[in-house]
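structure for this input, please:
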Amino acid sequence: MSAGFVDRPQVGRRFSKVAARYGEADFFAREVDRRMQERLDFVNIAPNRILDLGCSLGASFPGLAARYPAAQLLGLDVSPAMLDAGRTQPQGWQRWLGFGKKSGPQRLAADAAKLPLKSRSTSLVWSNLLLHWLDDPLPALAEAHRVLDVGGLLMFSTLGPDSLKELRTAFADGYAHTQRFIDMHDLGDMLVGCGFADPVMDMEVITLTYDDLDAMFAELRAAGSGCAMKARRHGLTGRGALAAARAAYEGMRRAEKLPATFEVVYGHAWKAEAKQTADGRAIVRFDLTQKK
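Got it, this is the predicted structure:
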């Protein structure tokens, strides 16, 4: 996959800018997180260490801690401001669980594609709505595979190609107005290519509605979710282009509301024993136990 589509520094700047009040605007991420956590009901795993990739304020921690109370929690995010806000401004449920104290989850500012962790040091890698902010998910998936121990699980969510399709359709100015979203089948192929076993992919469509286009823009900005593609318009959108987009979007109004489609992709896969060495040689294992 070609590189150079996503303005990664811009991603960090956007989320850092909204960090102080992100907890008031992350309802969509929290809903997707809730649905991801429900999927853990069908997974048999007792992790000793959980890595949350793209943890933002750490709002996934309470659910994971309640489910796996013996596990060490580590959150990683590209935005130091997000991590600081999560440390210094714990919400009520975080205080009850002891979050924000020195004994709480660890937080680390780092790139998901270059994890500063030892190989085979993690039991569960959790990632809610991160991958579409990366230029290419493959390095991050490969790093998740590296840091997982054998028998460990990767579970993630991201957005698929139909996300914000109305917004893309409304603008006809040649600029990017949404992130580039990758098809779930391509993500499944990436998982296999990284060495994961038994990948499972599924998706669902969530449609939010707004009174007008400005309300949708305000909500996306508050959640740090403005377009961060290099092909976005770097200056102000002209009045003519914006007026045309508003008119086009108005034509999609349903029951007095403007729709915004989000295709939510869920995936999970296991790290199995390696079948070959790094240089391609097959690994043959012998069972030396003797039967009596």
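
please make it C-alpha for all contacts and neighbour counts, starting now.
OK.

ok, residue 253 to residue 213 distance?
11 Å (C-alpha to C-alpha, to the nearest Å).

these two: who's more crowded?
Each of residue 253 and residue 213 had its neighbours counted (other C-alpha atoms under 10 Å), and the higher figure belongs to residue 213 (18 against 15).

ok, the more buried one - contacts?
With contacts taken as C-alpha atoms under 8 Å, 6 or more residues apart in numbering, residue 213 has the following neighbours: 246, 249, 258.

same question, residue 28
Applying C-alpha under 8 Å, 6+ apart, one finds that residue 28 lies in contact with no residue.

helices along this protein, start to end?
Listed in chain order, the helices of the chain (DSSP state H) span residues 8-18, 27-39, 61-67, 80-88, 92-96, 137-147, 165-170, 184-194, 213-222, 239-250.

name the residues that touch the last one?
I take that to be helix 239-250. If you take C-alpha under 8 Å, 6+ apart as the criterion, helix 239-250 is touched by 166-167, 169-173, 213, 258.

could you redo the last one with a cut-off of 7 Å?
Under the contact criterion C-alpha atoms under 7 Å, 6 or more residues apart in numbering, helix 239-250 has outside partners 166, 170-171, 173, 213.

now residue 106: how far from residue 263?
Separation of residue 106 from residue 263 (C-alpha to C-alpha): 31 Å.

nope, residue 68 is what I meant
Separation of residue 68 from residue 263 (C-alpha to C-alpha) stands at 29 Å.

just residue 104 next, same as before
Distance, residue 104 to residue 263, using C-alpha to C-alpha: 33 Å.

would you do the same for the sequence below? I want to compare the two.
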Amino acid sequence: MNAGFVDQRQVARRFARAADTYERGDFFAREIDRRMQERLDYVNLKPGRIVDLGCSRGGSFAGLGARYPEAELLGLDLAPAMLRIQAARPSGWQRWLGLGKRNGPLRLAADATQLPLAAQSAGLLWSNLLLHWLDDPLPALAEAHRVLETDGLLMFSTLGPDTLRELRAAFADGYAHTQRFIDMHDFGDMLVGCGFADPVMDMEVITLTYDDVDSLFAELRAAGSSCAMKARRHGLSGRQGWLAARAAYEAMRRDGKLPATFEVIYGHAWKAAPNKLPDGRAIVRFERPPKH
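As a prediction, the model looks like this:
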């Protein structure tokens, strides 16, 4: 996969800028978090440490903390501003769980592709809507595999290629107006390539509706979710081009509303016991026969 598509500095700037407004735009992330948490109902896991990769302001902490009260919770995010606001202004549920206190979740500014964590130091690695902001998800998945202990679980959500298809179709100027989204099957291949066992992938399409295009853009900005591709337009759009894009989007109006499609990909996989030593020699395991 070619590198250099995503402007990572712009990603960091967008989310830092959105730190103060994030609660007004993150309802979609919270809904996907809720659906991910429901999937944990079918998982038998008792992690000693949970790493929330791309935690933003800690929206997943409540559910994870309630489900695994004995686990240490560590939140990592690229934007320090998100971490500072979450720590400084704990909400009601955070105070109730003790998450705004000194013994609450640890928070660390870090790059998902270079985690400052020891190998085999986490039982659950959780990531909600992060991977599509990376230039290449493969290094982050490899780091997740390294950090997880044997029999540890990676659970993530991200966005697929049909996301914001209406917005892309409305513009015909040759610039990127959304992130580059990767197909669900490619993620499955990446997980296997990183050494994960039994990857499970599924997808659903969610359509949000808006009164006008400005409301969509305002919501994306509030959540830090504006396009951060290097191929985006770096200056202002021309008046005629902008009017043409608005008219093209208006033509998609149905039942008085403008649709915005989101293809949500869910994935989870386990870190199995290694079958090779670091030098490449195979590991052969012998089990003792049961005593009668």
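
ok, back up a step: closest to residue 84 of structure 1 among the contacts of residue 213 of structure 1?
residue 258 (35.4 Å; C-alpha to C-alpha).

quick one, what contacts residue 154 of structure 1?
Contact analysis of residue 154 of structure 1 by C-alpha under 7 Å, 6+ apart lists 124-126, 268-270.

can you put the residues you listed in JSON lines and add distance to residue 146 of structure 1?
Formatted as JSON lines, the contacts of residue 154 of structure 1 follow (distance: C-alpha to C-alpha, whole Å):
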{"residue": "124", "distance to residue 146 of structure 1": "12"}
{"residue": "125", "distance to residue 146 of structure 1": "11"}
{"residue": "126", "distance to residue 146 of structure 1": "14"}
{"residue": "268", "distance to residue 146 of structure 1": "15"}
{"residue": "269", "distance to residue 146 of structure 1": "13"}
{"residue": "270", "distance to residue 146 of structure 1": "12"}
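
the residues you listed: which two are farthest apart?
The widest separation within these, taken as C-alpha to C-alpha, falls between 126 and 270 and amounts to 12.3 Å.

quick one: which of the helices of structure 1 is nearest residue 159 of structure 1?
Closest of the helices of structure 1 to residue 159 of structure 1 is helix 184-194, at 8.9 Å (criterion: C-alpha to C-alpha).

so which bit of structure 2 is the closest one matched to?
The counterpart of helix 184-194 of structure 1 in structure 2, counting by TM-score structural alignment, spans residues 184-194.

what lies in contact with the matching stretch?
Stretch 184-194 of structure 2 has contacts (C-alpha under 7 Å, 6+ apart) with 138, 141-142, 145, 160, 199, 201, 265.

same deal with stretch 133-147 of structure 2?
3-6, 112-115, 117-122, 125, 131, 190-191, 194, 271.

redo the helices of structure 1 as a markdown table? Include distance to residue 286 of structure 1.
A markdown table is the format used below for the helices of structure 1 (distance: least, C-alpha to C-alpha, whole Å):
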| stretch | distance to residue 286 of structure 1 |
| --- | --- |
| helix 8-18 | 46 |
| helix 27-39 | 36 |
| helix 61-67 | 37 |
| helix 80-88 | 46 |
| helix 92-96 | 48 |
| helix 137-147 | 24 |
| helix 165-170 | 53 |
| helix 184-194 | 25 |
| helix 213-222 | 55 |
| helix 239-250 | 63 |
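
out of those helices, which gets nearest to residue 47 of structure 1?
When the helices of structure 1 are compared by C-alpha to C-alpha, helix 61-67 sits nearest residue 47 of structure 1, at 10.1 Å.

in the closest one, what's buried?
The neighbour-count check on helix 61-67 of structure 1 (16 or more other C-alpha atoms under 10 Å) flags 61-62, 64-65 as buried.
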